[in-house]
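Asks: give me a model of this one.
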Amino acid sequence: MAKKVRSIHSCSECGYSSPKWLGRCPECGSWGTLTEAAPAPVDKRIPTKGLTPVSPAIAISKIDAKHTASITTGIGELDRVLGDGIVAGSVVLLAGEPGVGKSTLLLEVASRWAAQGRTTLYVTAEESAGQVRLRAERTNALQDQLFLAAESNLDVVFGHVDQVKPSLLIVDSVQTMNVEGVEGVAGGVAQSRAVTAALTSLAKTRGIPVLLVGHVTKDGNVAGPRVLEHLVDVVLHFEGDRHSSLRMLRGIKNRFGATDEVGCFEQQSDGIHEVADPSGLFLSHRESTPDGTAVTVAMDGVRPILAEVQALLVDTPAKNPRRTVTGLDANRVPMVLAVLAARAQQQTADKEVYVATVGGMKIAEPATDLAVALAAISALNRRPLPPRMVVLGEVGLAGEIRRIPNLARRLQEAVRLGYEQAIVPAGEKLNVPGMRIIPVADINAAIEQVK
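Replies: Below you'll find the model as predicted:
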């Protein structure tokens, strides 16, 4: 009697397989996504003979490094994150939330690339050719060497590549493309895997760099199976607050450079523009500094950025005063206020406290604790901090000021922007020309410096 072949159930979101049906996928947590499918036949033959390779193995010292040289895209912030530019034959996946500006950024890349006399093919499966043309007119991205194709069939896209012979291929987006002969709908696990694998093979065999647009889930992860991130060479996340014009480009994976670089852009009516000096977006340029304000230097990747922290303390008859935090860690701000009350005898327990950053910047590192504390002290005493001062340090529960990383680099950025004195943790041996350094060991010593 022939043995019955048992079917399997695969998740259409992440590719998880189970021998039985489940209402919720244990891997990605999606509901109703497991569908029944017949298992692929297993070839139990063990290879005993090796096939003759098409090209012999080459000593690594004899491989020409010119074939992997980076090519600048014309956008400095993007080149910084990629690692001096895009490498020929590489595949870059750009992911981000809807409306953040992924298509606008890549259209600008295509325009800059074509402006240098290099043929570019932009394939869109989400919009019509007319819609992309209107955006190109608005952002001044019309170029004779920029070719546009509105197509979702990957086989037809390969035909466009054969006709145009581009030096750069942009596909928007990988979740809307489909391959004939592969089961599943566009955007599913099977189709997304097949599309990415085919485009990766195209890039490697022809030496054409490929830029892919990827959608993200509600958790911020790239939609589709995790194999997509393994197939490509570079994974970039384009993010930003919908209430702010600032956009940040972060490297998540990069086979050709570091993943701690961050690119800054600003969304405007005529497109996306790179911001070489983002500190100006997070500082209020005033003649005098008001009370309740402190300037600190945060690290975003390896880039120091000056940020302004504001605090407002208000009397309230309520038994449970409010603690409202915007742009900072909502758990650390109440801790800093508790340290002020317990270690420095500052009356903050009966006050409503509002703490926020300027310009929509988000800071998660504890190096801004001292700035929050001194901004609160300034607001409580109605006395502004000394002008041209930056405040850096982590506040411990015992009231001590702890050291922070990259302190010298932060102070050098502050000097470049005209700041002259800094309150920093004690114990650091620093020599920053143009900066008067004030070391403090605890929160009380810091408060004494700003009285």
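Asks: going by C-alpha atoms from here, please, whenever you check contacts or count neighbours.
Replies: Noted.
Asks: for residue 66, the count of nearby residues, please.
Replies: 8 (other Cα atoms under 10 Å).
Asks: what's the answer for residue 349, then?
Replies: By the measure other Cα under 10 Å, the count of residues near residue 349 is 16.
Asks: which residues touch the closest residue to it other than its chain neighbours?
Replies: Counting by Cα to Cα, 6 or more residues apart in numbering, residue 349 lies nearest to residue 341, which is 6.9 Å off, once chain neighbours are set aside. Applying Cα atoms under 8 Å, 6 or more residues apart in numbering, we find residue 341 in contact with 347-349.
Asks: ditto for residue 153
Replies: 177-180.
Asks: and residue 330, by the same measure?
Replies: Residue 330 neighbours (Cα under 8 Å, 6+ apart): residue 324.
Asks: change it to 10 Å
Replies: Residues in contact with residue 330 (Cα atoms under 10 Å, 6 or more residues apart in numbering) are 323-324, 355, 364.
Asks: would you do the same for the sequence below? I want to compare the two.
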Amino acid sequence: MARAPKVRYLCSECGASHPKWVGQCADCGAWNTLQEETAPAAAPGGRFAGYAGDARAQSVRRLSEVTPQQTQRIATGLGELDRVLGGGLVPGSVTLIGGDPGIGKSTLLIQAMALLAEQMPVLYVSGEESAEQISLRAQRLGLPGEKVQLLTETQVERIIDLAGRHGPRALVLDSIQTFHTEELQSAPGSVAQVRESAARLVRFAKQTGTSLFLVGHVTKEGALAGPRVLEHMVDTVLYFEGESGSPFRLVRAIKNRFGAVNELGVFAMTDKGLREVSNPSAIFLSRHEEQVPGSAILVTREGTRPLLVEVQALVDQSPLGNPRRVALGLEQNRLSMLLAVLHRHGGIGMYDQDVFLNVVGGVRVTEPAADLAVLLAVLSSFRDQPLRGDLVTFGEVGLAGEIRPVPSGQERLREAAKHGFRRAIVPAANAPRKSIEGLEVVPVRRLSEAIEAC
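Replies: Have a look, this model is predicted:
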């Protein structure tokens, strides 16, 4: 009779191991932090299988002796998805897709599998929905389902066995929180089950060269039963973003071993599923019929793509003793810092004004290149004077009032010129050596120079 695997309990705070569950960790004193997991099997003689002393272990080689193989990427048929993946699917890669419920994770994957099924065998495994539900979604989206293999199962061992028989080159598991392994007694969705199930599936993908997609649910903290438990185990982590009232969906690469990090793919949710947006700058620009105060156009960069977005600001007299600072799509603490720089080095104080800031389209801008656009939008609203409609800007503002350069300035300027903008206020270090046709570039070194240039 086969011996049952040993189970141990690890503290999620300090990593201490315990033979049985207790309420408090004896090493660090934290409460309710012990998580069940399977102990590694020991080989005869006290050695762990696969480590030093095992005949099956690979020999140690020099890095210069290893010749990397050229990997042929596989196009999914969705250009925006290929972009965030780094150019397409890599055989044997493991991709984790996370996002809020109902944002479109399953829709995106069923569309990708229907397109991939035309060139390779694929398998879609669902632990949440029945086969009839998935079939109804495919019919609603108008997808061909003749070549897509479907399985509704939650036991990992059975999934691996069936996948090994059918030999799919692309495998989807929706979602990882619903699957379980028989070696653990904890409930599906617990940290131990999620981690152990994912480890077995990742091992299967690497051994067989199968491209694996895992769907993960995001909790409020992003920790318990969320995809953050798996981020170190997978090759690529994609996050779905989007406002509830907006049809646009953003797919952002948080981690990618085969491509650029922070790459962005833009989709529009329609009654026929997710549709690619080839020119995302057009949807993030309002293009007002007449110029309005408090609006500035920023050239940001997401991964390898320059993107034009509109930054809107509203400055109003505050009835409160402590004026409000509200930022949507930007970091609120950075807004407070920039307002202090504007007061010190621009001579304009807003200590009695409420300042509201928003990035149009639900985009989140994290790079400091948005600093100059934020200050110009705030100043435009404060003085009730609109900026030029053909003006774009970017640049980082330092605490000393200097305008610091940002990466890829040339590409940002070319993108602005392509969309018909005629004037750009940029850091002096980002000024192009050769003039760009149709675009007047105004280099600035200090915040006061940027205010005068407007």
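Asks: mind checking the TM-score on these two?
Replies: Comparison of the two superposed chains (TM-score structural alignment, normalised by the length of structure 1) gives a TM-score of 0.84, and 442 aligned residues with a Cα RMSD of 3.8 Å.
Asks: for the residue nearest to residue 349 of structure 1, helix, strand, or coil?
Replies: Under DSSP: H, G, I helix; E, B strand; the rest coil, the three-state class of residue 341 of structure 1 is helix.
Asks: okay, and the strand ranked longest in structure 1 goes to which residues in structure 2?
Replies: If you go by DSSP state E, structure 1 has its longest strand at strand 303-315. Using TM-score structural alignment, strand 303-315 of structure 1 lines up with residues 305-317 of structure 2.
Asks: what's the average distance of the matching stretch to structure 1?
Replies: Aligned to structure 1 and superposed, stretch 305-317 of structure 2 gives a mean residue distance of 1.7 Å (mean Cα distance after the TM-score superposition for structure 1).
Asks: what comes up buried for that stretch?
Replies: Buried residues in stretch 305-317 of structure 2, defined by neighbour count with 16 or more other Cα atoms under 10 Å: 305-316.
Asks: quick revisit: what's the matching residue for the residue nearest to residue 349 of structure 1 over in structure 2?
Replies: Residue 341 of structure 1 maps onto residue 343 of structure 2 when the alignment is built from TM-score structural alignment.
Asks: before we move on, what about residue 368 of structure 1?
Replies: By TM-score structural alignment, residue 368 of structure 1 lines up with residue 370.
Asks: its match: what's it in contact with?
Replies: By Cα under 10 Å, 6+ apart, residue 370 of structure 2 lies in contact with 297-300, 309, 311, 330, 393-397, 406.
Asks: in structure 1, which of those remain in contact?
Replies: For the contacts of residue 370 of structure 2, the aligned pairs still in contact in structure 1 (both residues aligned by TM-score structural alignment, their matches' Cα atoms under 10 Å) are 297-300, 309, 311, 330, 393-397, 406.
Asks: how about those residues in a markdown table, adding secondary structure and distance to residue 55 of structure 2?
Replies: Putting these into a markdown table (DSSP: H, G, I helix; E, B strand; the rest coil; distance: Cα to Cα, whole Å) gives the following:
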| residue | secondary structure | distance to residue 55 of structure 2 |
| --- | --- | --- |
| 297 | strand | 63 |
| 298 | strand | 59 |
| 299 | strand | 57 |
| 300 | strand | 53 |
| 309 | strand | 58 |
| 311 | strand | 61 |
| 330 | coil | 55 |
| 393 | strand | 62 |
| 394 | coil | 59 |
| 395 | coil | 58 |
| 396 | strand | 56 |
| 397 | strand | 59 |
| 406 | coil | 52 |
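Asks: out of these, who's nearest residue 441 of structure 2?
Replies: Closest approach between these and residue 441 of structure 2, by Cα to Cα: residue 393, at 9.6 Å.
Asks: nearest spatial neighbour of that closest one, skipping sequence neighbours?
Replies: Setting aside the residues directly before and after it, residue 393 of structure 2 is nearest to residue 425 in space (Cα to Cα, 6+ apart), at 4.9 Å.
Asks: so the counterpart of that neighbour in structure 1, which state does it fall into?
Replies: In structure 1, the residue matched to residue 425 of structure 2 (TM-score structural alignment) is residue 423. Of the three states, residue 423 of structure 1 takes strand under three-state DSSP.
Asks: contacting residues for residue 423 of structure 1?
Replies: Residues near residue 423 of structure 1 by Cα under 10 Å, 6+ apart: 296, 370-371, 389-393, 436-440, 446, 449-450.
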